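> Sequence first, then the predicted structure:
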Amino acid sequence: MLQIGTGEYQEGPTGVTVFRFGKKVLGAVDVRGGAPGTVNTDYLRLGYERPELDAVVLSGGSSYGLECTTAVASALKDDNIRNGLWDNVALSVGAIIYDFGERRLNEVYPDKKLAQAAFQAARPGKFPLGAHGAGRFTRSGGFFGCAAYSGQGGAFRQIGEIKLATFVVANPAGVVTNRDGEIVAGYLDPNWPKLLKTTDLLAALPASHKHGWNGVPEGGDNKNTTISLVVTNQKLNCVELQRLAVQVHTSMARAIQPFATIGDGDVLYAVSTGEVVGEQESGVAPSIFGGMNVGDLAAIASELMWDAILASVPEQPRAAEPLQSEPPQANELLAFAGSYYFSPFVTLQIFIKDNRLFALATGERAVYAIGKEDPVELKPAIAGQFMVPGRYPLTFKFDGPDCLIVNPGHWQQIGTRDPDS
């Protein structure tokens, strides 16, 4: 029985998603991206027919999150589910996504403790969509400079006794695209052509990839990844399972455009739990074990994966509205001034000049649209909130430790005010 557990560090935010099986299962892997980060994928490529796989682990934290995969294996050992005998050693495989860089203001990463907590919390039938687990701080669309928030998604279908489930953690450079060719999520520049579709962006390359094409906004880092899993209870051999992985992974280029770029670490795992052989359909080439034709199985799974990718996109945060009434006076603005510490390399200085509030990054790194050289004026919005150039407001909180929130909601970054500032 497939059980799923998620763990998150809200301080990041970042997280991990663990898929554990109640028995050893047969696994395959297909790697497409130009910058993959994986554990134990080479073993799956050897094509052994004996089921060996215990768990699939998808994690944030870039290379530092890889320890989550081995942590799940040691949890299986510590819980006496597996032991040290050569034919009973735990096997977990996993892949990571890059969720650092300019998207968040710290470098918290999923570790062994978080992965083992997610492993212990795994339950059947529940998979949170959007900004959860390994999809806690993912983005899509950075290739065209219109990066929006993404997450993890899933889809399920049952045909007779045969079950198919697809899962994805979407952090691609390309834009998520629906079946009508429309961009599902992205902060599109207002100067871009109206009714813009993904094909329009692709047709305009390389101009649409660069600054200056009808006002393309500033792009982000070029480290992106989509990691995914397809699970079926139909019994397949290694060749069939590998073909399922390849076909489904190839199909994802419809939902994510462009797909598998040099900066993506795209990896797909395919699993057969082997409970169902099924009846052979007349006139249709079945699996070697009977049941559904593997081509049909993969085609259905490909559509499910598209559904999973669409389901991964959470509701996007909205920009604050400017204040219509009289702006705060200088004496009122004093309450917000100070030095706000986000991490050892990110500090934001808030100060008053000419009866207006300004922000300047004074640490090693910028704070989104607020750089280190030119102060940015903060425009008042609702009480305790100011607009900054870009998409997100700054929100000041004084009901506990004085703090400043950037990117409110699922993706908030919190800076604490220096009491001496």
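The structure has been received and is ready for your questions.
> C-alpha only now, for contacts and for neighbours.
Noted.
> hmm, who's touching the longest helix seen in the chain?
Scanning the chain for the helix with the most residues, using DSSP state H, yields helix 294-311. Residues outside helix 294-311 that contact it (CA atoms under 8 Å, 6 or more residues apart in numbering) are 129-130, 152-157, 164-168, 170, 176-178, 184, 230, 240, 244-245, 247-249, 251-252, 254-255, 286-287.
> Below is structure B, check it against A:
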Amino acid sequence: MRNLITDVAGLKVGNATDLALASGVTTVVFDRPTTASVDVRGGGPGTRETDLLAPDTTVDAVHALTLSGGSAFGIDACAGVMAALAEQGIGFAIGDARIPIVPGCVLFDLINGGDKNWGRFAPYRDLGYRAAGNAGLDFPLGTVGAGTGATTAILKGGLGSASVRAASGHMVGAIVAVNAVGSVNVGDGPHFWAAPFERDGEFGGLGLPSPLPAPRLAPPMKGIPAVEEPAAATLANTTIAIVATDAVLTKAQCKRLAVMAQDGLARAIWPVHTPLDGDTVFAAATGFKPLAEPVRDLAWIGVAAVEALARACARGVYEASALPQPGAIPSWRDSWER
């Protein structure tokens, strides 16, 4: 067990990171065509080819799923992943043509101090190509890939991952780039909202504060002074994620899994799914282990996905390091590790 999404059989993860750009790309590449769907809850999403993941559409499998920085420019990362797969002859077959199916989504990291003066074409297609070429079973967390330029309300965001075996016996994993308008931490302190799910001190072992602070109707939110007009930075958000299982699922069941998995964001980030986020969760089933009892087992897999995604969010912030640009938002370790 790596405590990574790659504990799920049938997939690999690749990252491409550019610290000068303060952005990057993460892709999950599947060993074979894989059933997937998606659920979008944020008010400002940026996505590619999510319509074909609906249960009533024709294409029944994907070859990769991609998370990227760069806002709408980052959608080009999917084209880079497609190019890498096409070179290997991978794709949806239509006659002699092979079309790699690579849905994806993006987060906003364009005003984090990185050098975004890239000229005519943004670099995300090349970053996507590099990420696909780097795909493997082991990968770092924190300020890497799609989490490179990510931030939260009070601390540096980042790329997180976690895994768990569901009560049904199926393996479930999650990977997430945490770039929330809200916070993964309780109030202004070091404790994580996901603390009840933590395993083996994976994000500090602090538990929840006692007593819990009183509820705040105006919690910390990125770019929003407590009672003043929203600033431009308010729109610089979105948490994007992929959950995966080794179960055999239909697209409709993957859709339900993606819906359930969104609760992992809700258990780890406060507030979440706001008009200022584009929160998007993909769900994929690599098809190695059938369901013994479809309704019950899918429910258990969904419960495991909630836990894995909540823990992944906390790990992404816990493992992050501050960007090298002047005035960069501090990391959790900068703020709390002594």
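Right, received. Where do you want to start? Note that the structure is a prediction, hence the values are computed from the model and not measured.
> In PyMOL, how would I select just the buried ones from the contacts of helix 294-311 of structure 1?
Those of those that count as buried under 16 or more other CA atoms under 10 Å are selected in PyMOL with:
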select buried, resi 129+130+152+153+154+155+156+164+165+166+167+168+170+176+177+178+184+230+240+244+245+247+248+249+251+252+254+255+286+287
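> The longest helix of structure 1 vs structure 2 - mean distance after superposition?
Superposed on structure 2, helix 294-311 of structure 1 shows a mean distance to its aligned partners of 0.9 Å (mean CA distance after the TM-score superposition for structure 1).
> Residue 1 of structure 1 contacts residue 21, correct?
Yes - applying CA atoms under 8 Å, one finds residue 1 of structure 1 in contact with residue 21, separated by 5.6 Å.
> Look at these two and report which has more neighbours.
Shown here are residue 1 of structure 1 and residue 21; by other CA atoms under 10 Å, residue 21 has more neighbours (18 against 12).
> So what does that one match up with in structure 2?
Matched across to structure 2, residue 21 of structure 1 falls on residue 30, judged by TM-score structural alignment.
> all helices of the stretch 1-150 of structure 1, in order?
41-45, 67-78, 112-120 (DSSP state H, counting those that start in this stretch).
> can you check the stretch 251-400 of structure 1 too?
Going by DSSP H, counting those that start in this stretch, the stretch 251-400 of structure 1 shows helices at 294-311, 330-333.
> what helices or strands is the shortest one leaning on?
This means helix 330-333 of structure 1. strand 356-361 (3 or more CA pairs under 8 Å, 6 or more residues apart in numbering; DSSP states H and E).
> which secondary structure elements does the strand it packs on contact?
Strand 356-361 of structure 1 sits against helix 330-333, strand 346-353, strand 376-380, with contacts defined as 3+ CA pairs under 8 Å, 6+ apart.
> Out of the ones you listed, flag the one nearest residue 53 of structure 1.
Nearest to residue 53 of structure 1 among these is strand 346-353 (41.4 Å), distances taken as CA to CA.
> okay, and that closest one goes to which residues in structure 2?
Going by TM-score structural alignment: strand 346-353 of structure 1 matches no residues.
> Now the strand ranked longest in structure 1 on structure 2. Mean distance?
Longest strand in structure 1 by number of residues, with DSSP state E as the criterion: strand 14-31. When structure 2 is superposed, strand 14-31 of structure 1 averages 0.5 Å from its matched positions, counting by mean CA distance after the TM-score superposition for structure 1.
> buried sites along that strand?
For strand 14-31 of structure 1, using 16+ other CA under 10 Å, the buried residues are 14-21, 24-31.
> just to revisit the earlier point, in TSV, list the helices of the stretch 1-150 of structure 1 along with distance to residue 307 of structure 1 and mean neighbour count.
Converted to TSV, the helices of the stretch 1-150 of structure 1 look like this (distance: least, CA to CA, whole Å; neighbours: other CA atoms under 10 Å):
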stretch	distance to residue 307 of structure 1	mean neighbour count
helix 41-45	26	16
helix 67-78	26	22
helix 112-120	25	22
